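Q: A predicted structure for the sequence below; I have some questions about it.
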Amino acid sequence: MTSPRPSRRTDFTVALICALPIEFDAVALAFDETWPGNQFGKASGDYNAYTLGRMGSQNTVLVLLHKMGKSSAATFLCGVCGGVPNPSRDVEIRLGDVIISENVVQYDYGRQYPSKFAHKTTVSDTLGMPVKKIRSFLAHLKTDFGLSELRDQIPNMMEQIQRKAVANGHWSKYLRPGSHADVLFRANYLHRHQHKRDCSCGKETVCDEAINASCADLQCDPAYYVLRRRLSSRIQEKSGRQATSDTSKSPPEVFLGTVGSGDTVMKSGEHRDMMAQQHGIIAFEMEGAGVWDEIPCIIVKSVCDYADSHKNKKWQGFAAMAAASATKAVLDMPTAPTAPTAPIATTTVSHTTETPSPAFIVPYNENPDFVGRSEILERVKDLFGHSDTYHRPGSRPRSRVALHGLGGVGKTQIALAYCYWFKERFQDASVFWIHASNVERFQKAFSDIARECEVPGHSKDEVDILLLVKKWLENKQRGRWLLVIDNADDTEVFFPVKPIVEADCRATSIGHSIPECSHGSVLITTRNKQAGLKLGLGKPPIEVEKMTESETTQLLRTLLEDESVTPAEASLLSSRLENLPLALAQATSFILENSISIKEYVGLLDKSDSSMFDHLSEPFEAVGRDTETPHALTATWAISFKHIEKQKPMASDVLYLMSFFDRQAIPKQFIWDYCHETLENALYSDDDSELGEDSENDFQIDTDLEVTQALGFLQAFSFISKAGDDLFDMHRLVQLVTRKQLADRGAMSDFATKALKIVRKVFPLGTHENRVLSLQLLPHALAVLEHSEVTIEKPLREDAWLSREVGEYFYRRRQYEAAKHFLRAADLYSKLFGPEHDTTLTVLCDLAHTYMRIDRTEEALELALKLLEADQRLRPKDTATILTDKRLTANALASLGRFGEAEPLYLEVWSNRKEILGEEHPSTLTAVDGVASLYKSTGRLKEAQELSTGTVELSKRVMGEEHPATWKRMRRLSKIYTEQGNYDQAEPLVLETLEARSRVLGESHPDTISSLKDLCDIYCQMGRVEEKQRMDRRVLEAEWADWSM
């Protein structure tokens, strides 16, 4: 059937635009009729190629894009695009699927590799809303009926195009490649030379040759494939679900969502996923933003690659044909957006010029207790251009500003204060308030606005109230207005990214129902930074942090109506409550109700963690708090926990884990270890056994991505914050509330054990060489040990080991805490292995040495005798261990002044070790040390000097001049010389020891400080005052440095 050729430009109702010849060819085959020539001509400078014809009932012009001009026809951009493989957890896009744009975002980053960026570095705002006819069509398409109508027609159109292609001699140009050709690599696995040495390819770089090579040429590793559920019929069969058809022949799926448009090709998987997550993008292409600048259009494209470095052209033909088929199917639908074929008579509508009276629809009274936050308020004024002094060269006022921060930090109160300031400042302006915690409340708020403001048409049946109010607000006759969107925490409420077969028409329109115009301002409050970034059109939200000390003092004075509250009292309370205004308001409510002082209330908080939790869970009344939002701080955070659990379960588990570490400087490595083990266990668990023995070749654990997303999510909700390179801080109260959540679920022991094992894995042996790392990890070790005492149900080896190593760290720093940890380790080992196990007795020996060092000598002697008795009974042939016990006993006796009992033990140990091991063995030298120390303590200085001189010489030769034992022997000999008044002989020994310790151990080490003090004593005895004063200063500086560590 032929149709008459149009005689006017306006007879063409549809414009189809293609950018690539292969796209153009596929669409041309979809035409039912074409008309040669172009009697209408082209404008000067127009280099586009046009084909005129009919597609279905529509007169259509097909354009091979060069440069866009204005058009009155309904415009479709048709062709191929790069798909986002998994825009959300439950959504999987595969090659050949059809993408239809709901809106377009210009990310404009240029060619993007992990280490190659184009010149532009910022993300543009969303490119406006589609025109009404397109919006109406998209609304129809999101219904089950509309979708079914479209999907049923696409295979028919594909068959028609394929028949024409074959008739034209193109047998295979548009055939669908097999499922084996649909390959997705991990986002961070780069398409580069894997084994070639003479090129510039590296872990983050790609040479020009590799860019143009195939995966087969580069030998890209199949081990980095990502398992695709829709492609794997094998998985379906193993899990008991029989595949209904060959996936290689199944029709394309259709997805509706945001399309990202840039000036060059997206070729980085990591950048693809980052942009997709940030803007809710489901596909990437290059022409949409440029076309949209001139003509609002619908993008209908098919996925030919995954927008990563592994892209190739295998799927371009089929994708071009699928897009053309989908476009033709769209045009066959009764609701297809087309232009009228002739001028339409217009009806003049009389609009009143009278300025409408301003509306103020805010559910809260002004808060008389609001204080501070002046910097944030001024920042909001400046960004909106509401300030009298507004002047920001090179930028225009924003139409949207988001406030984000931890629940209870005061975002809603700031927004409320801004509403009343705005009302006073612009008395002819309107103010509206929207509760956005869910779709229903958002819609209700719009309905309230429509009813109270008597928006025309609001009472009609089947009216789209969101669209109605949006257009009403965007009308310039409304004048200036401010719209507050409060509690916009859940991105799924505004930007659900699902296949349109599952999408809720009502829900998907929420994010696009927010009005956008030059005379309106939208202020958003959210706990979720990611939501704030999206709702703020890509502009960074303002972070609302904790109050300053001066603000908390002012707030407490206002809430308590007591100007006598001192800064010290305010600091006492606010420091316990992390300077959070909601917690402070809750505290003052309790203080007033019970007529107690701030100090008494702090005493109640300090009783225990559970006591603090109970007080923070007390409900109370406050101005500016939503009736459906819990007022207690703990309940407020519970809402955030639920959002996190729903949207990112791994992030909630990470939050639970972090609550058992010290709250400051939590290493990212802890989180990586946990996530990796969790993912690995999930991959190889029995629940996933249906994946089969070969599944590890199909799926690789992307721990880095999981960690990045989990930590990013927790930062977005302000539960954690960056504290430096790969370090994170966590609010103390957040830790407390998080652990209480676990306790209520009976999961405390599980996560406490995981945290303990992670720290035990990385905590180093308590040697001097590991002192810096030990110091960094010590707070976390102490934290997990503290929690293990009360939460872990049975003793763990990790607990005992970590307790001992922490004790070793304190012992080497001569700190009393060592005894507590050795005692705990001994108790745990006793429960694990028995009271007389080798390991248990060894730790008891450590404890005895600690008691000696901290002057608990009686207890040390008691332990030493107990160890000696046990070893003689249990291992009578273990001479070395028994001699060690005897020497420990002798040390304790000598320290108590019981030299007569100690001497025979020292001599026995020396004699036995010399006989068994020889005079130069380190253990023999240690035995001599005991005898020499005894002689020194009993005034037998000549004998002590003779023995010490010999051990110093032997120690230097046998153990080395820089061995700690050599330094101790040199120090003892210098002390003997000093007691004899031989300062000239003592000084060089002390100087030599000091220089070696300072060089090897550092100036602030306790042993170095001991040598400094020895030198001070010698200079004092010798009357060398200036040198003594210089040494005194070194001692003070070293001790300060040691204390500060």
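A: Nice, thanks for sending it over.
Q: only C-alpha atoms for contact and neighbour calcs from this point on.
A: Will do.
Q: how about the strands in the stretch 301-450 of the chain?
A: 360-361, 400-404, 430-435 (DSSP state E, counting those that start in this stretch).
Q: hey, which of these is tucked in deepest?
A: Highest mean neighbour count among the strands of the stretch 301-450 of the chain (mean count of other CA atoms under 10 Å): strand 400-404, with a mean of 28.
Q: want to throw the strands of the stretch 301-450 of the chain into JSON lines with distance to Arg576?
A: Formatted as JSON lines, those follow (distance: least, CA to CA, whole Å):
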{"stretch": "strand 360-361", "distance to Arg576": "37"}
{"stretch": "strand 400-404", "distance to Arg576": "23"}
{"stretch": "strand 430-435", "distance to Arg576": "31"}
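Q: okay, pairing it with this:
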Amino acid sequence: MSREWTVENSSNLVNAAQDQRIEQQNNYFGTQPNVHEAVNRYLFTVPGFLLDDNFVGHRTLVRNVSENVKSSNKCALHGLHGIGTSRVAAEVAKRVHRDPFDSVFWFDAANVTSFLTGMESTADALSLIQKRKKTGETSTSTLYANVVKIWMESDQSGSWLLILDAADREATSSNPNRINDDESSHFLHHLPRCSTTPLRTILITTGNREIAGNWCLPNRPFEVPFLERPDAISLLRTMSGDRGSPEQDAEYLVEELDRNPSAILTAAKVIWNLSEEGGSISTFLASFRKTKGRSFVKKICKGNADGVLCRNTVSLTAAWCRSIEEVQRSTRATNLLYLAACFDATRISRDLFRNAFTWDDEALRVATTKLRNYRLIYQSPESRDYCMPRLVRATVRNWIDQLPQESETVPTLLKWHLKALQSLLATYDRLAPLNGQSLIKAQAERRSLLPHAAMFQQFCRIRKCTTRLREDHFRAIVVFAELFTLEGRYQSAIDMLGFAMESNVPDSTWRNIALLRLAENLRNQTLVDGQSSRLDKALDIIHDVRRAPNDVVARDLDSTFALIYTDQKEFKKATHYQAAVVRSCRQEFGSRDPETLDACLEYSTIRRRDGHQKEALKEQKRIEGLLQEPLLSDEPGSALRLLRTRAAMVRTYYSLNMLTKAVDLARKVAKGREDILGASDMKTIGSQRDLAECLLDQGTETSVTEAIEIYEDIEKKLREMFEPDHQEVLACIAKLNSIRTGGGFVDAEAMEA
């Protein structure tokens, strides 16, 4: 029967327990006054598999916890399941055994049953149950636990450290009625009392931050962090036996595994088992990335059935699933968990959560705290962003996939894709450049949304098979494609925009905008690999958009026509359409507006390529002068616009064979773009290419050497950004080989491409 728990109840319980302990001791030990002297006082019951020599990292933490258990009677370690709380506790136990603790006792505290089983084993190890075995009597685990407790509280047991591993609320609650009406099955009745003299301490490990904090009040618990990168790589290489894979692959893999020791050990065992078949860190990394870790999580979920897993990693995802079950007691926390699993990015902005729900700050705080307590998400120390470990994300997605399906073909996770989509679009709008705000800063912030694009592609792929995409989906397609385009990933943008083309939705403004962007990216990719057949496809798309009744402004159509016809070298048509764009901008914005100047700059580029270089240079100098006037120089993105104008002037100087001016200006443009956009931005790399081509055309030994150095630097950057077989990488390698064999000089048209 449930009853109110009070201080008086606690006092009565303690007194009753003391009387019961005396009675049990008399009944159990009889009249043998020296029975304790025969017991092994120096016991160490830490599981052997936690005591191997492969422990790495956490040296400072182990030292601090070792000092803490010597001065505090209650201590706690907490961290994400599999992060190594048990290993750290075992290392602490090794350090403090015999000094200052005579004995160290280890109990599985996941539930009362496992704890009582451990107490029974301890009673056997202490020879406390021999008498009953000899007389043929039977005893319950509860009685064995009480006997061990009596002995541990006696003077003969000396000092001890008791470790409760994987403790949950049941193990640490001070109120037996809160958990179970049967008081005899509650931990409270079986845990021995701590003391200072002799030193007797209880240390718990748990995956719940709240439990850890409540246990060791008023002290703070110790959190077990992810392994440091060098320690994680060392563990992976040692246990996998792979010393030959590139250091970069080892570094990438431990990051994909969140530097989680249990996950690293499991991956290492898989690599070891497949080593004779060519398995390595590099091949495992490729497989892991291909499935985003989900096949690896499923392998862990299978347990040890195929002999792949290490003993201490079998329950890794099972523990996470228990945490998910706990979280599901709160509807809001569950919704937040599912939404967080939709984001592929390592960092998740608070605004993404806030934009997805209509909660106030307090409701959001309560829901996030629930997830943080179980380390399903954690907050970055450098910012207020949230992070979800990759393997936790994969586990949550597997969990969601196993829930009852709303449809036979559409996964349950799709509704959270939609929530994530709405949140991302709201964040994208918030990051739009405002008056006085740097356009580059806004682009850099928007770039942080790029990792979500792959998941949205998956959403589109599934959605188009079941129901039509909506207007907000088409807008998201345009948004993500723009992010890809800014990174120079034109094929990724084409793949994304292709979903809009496959979804025939009439009268959709954003779909038609997506089709225009598709045509532009087909043109961009043609400039990369030279496959001109894409230009015909791009023109067909634009003509289809032009015939469709929609709200897409004619200026966008004309601008895209001008781009495509320029690449097809039909300069008269290109000039006609771009002139229409310039007229439209002047009528709407005025002749000195930045958008009008952009249109004029594009017009000058077409004229230059049509052979009117002097006319083009005159127009470009006019635009350069206007952009440096105070009224325009204060506009957002003015510095980038000025650099773009000067980049066009570099090519005009080059086509006029004014190489000295071209080289000097190209240096300034490359340096300016590097300062604003960064060294790895594709626009910066494009400016460096222009500089290298100008240097090559100068033809001196010094200039050619410098050009080679520039291209070598570009190759290094491209290899870091793209796969080895990417067209940009291959083109750069081919260019370097051509220069070294004496064929690196190009004409103006080749430079344009």
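A: Looks like it arrived, so ask away. The shown structure was predicted, so the numbers you read here are calculated from the model rather than taken from an experiment.
Q: once you drop chain neighbours, what's closest to Thr966 of the first structure?
A: Using CA to CA, 6 or more residues apart in numbering and skipping residues adjacent in sequence, the residue nearest Thr966 of the first structure is Ser955, 5.4 Å away.
Q: can you pull the contacts of that neighbour?
A: Residues in contact with Ser955 of the first structure, defined by CA atoms under 8 Å, 6 or more residues apart in numbering, are 922, 925, 961, 965-966.
Q: out of the strands of the stretch 301-450 of the first structure, flag the one nearest Glu805 of the first structure.
A: strand 400-404 (42.1 Å; CA to CA).
Q: that closest one against the second structure, how far on average?
A: Strand 400-404 of the first structure, aligned to the second structure and superposed, deviates on average by 3.0 Å (mean CA distance after the TM-score superposition for the first structure).
Q: tell me which residues are up against that strand.
A: 380, 383-384, 411, 521-529, 532-533, 535-537, 539-544, 717.
Q: in the second structure, what residues pair with it?
A: Counting by TM-score structural alignment, strand 400-404 of the first structure falls onto residues 74-78 of the second structure.
Q: quick check: Ala679 of the second structure vs Asp598 of the second structure, distance?
A: 24 Å (CA to CA, to the nearest Å).
Q: hmm, I was thinking of Tyr28 of the second structure
A: From Tyr28 of the second structure to Asp598 of the second structure the distance is 94 Å (CA to CA).
Q: thinking again about what came up before, work out for me the element the residue nearest to Thr966 of the first structure sits within.
A: helix 941-958 (DSSP states H and E).
Q: kindly report the same for Ala481 of the second structure.
A: Per DSSP H and E, Ala481 of the second structure falls inside helix 471-486.
Q: list the buried ones in the very next helix or strand once past that helix?
A: Next along the chain after helix 471-486 of the second structure, taking DSSP H and E as the criterion, comes helix 490-502. Neighbour counts using 16 or more other CA atoms under 10 Å place 490-494, 496-497, 499-500 of helix 490-502 of the second structure among the buried residues.
Q: list the helices and strands the helix or strand that comes right after helix 490-502 of the second structure packs on?
A: Using DSSP H and E, the helix or strand that follows helix 490-502 of the second structure towards the C-terminus is helix 509-529. Contacts defined by 3 or more CA pairs under 8 Å, 6 or more residues apart in numbering; DSSP states H and E place helix 509-529 of the second structure against helix 471-486, helix 490-502, helix 533-547, helix 554-567, helix 727-740.
Q: out of the ones you listed, nearest to Arg651 of the second structure?
A: Of those, nearest to Arg651 of the second structure by CA to CA is helix 554-567, at 15.6 Å.
Q: and the angle from the closest one to helix 533-547?
A: Interaxial angle, helix 554-567 of the second structure versus helix 533-547 (axes from the mean of the first three to the mean of the last three CA atoms, to 10 degrees): 160 degrees.
Q: and for helix 554-567 of the second structure, what's in contact with it?
A: 516, 519-520, 523, 535, 538-539, 542, 546, 571, 573-578, 580-581, 584, 606.
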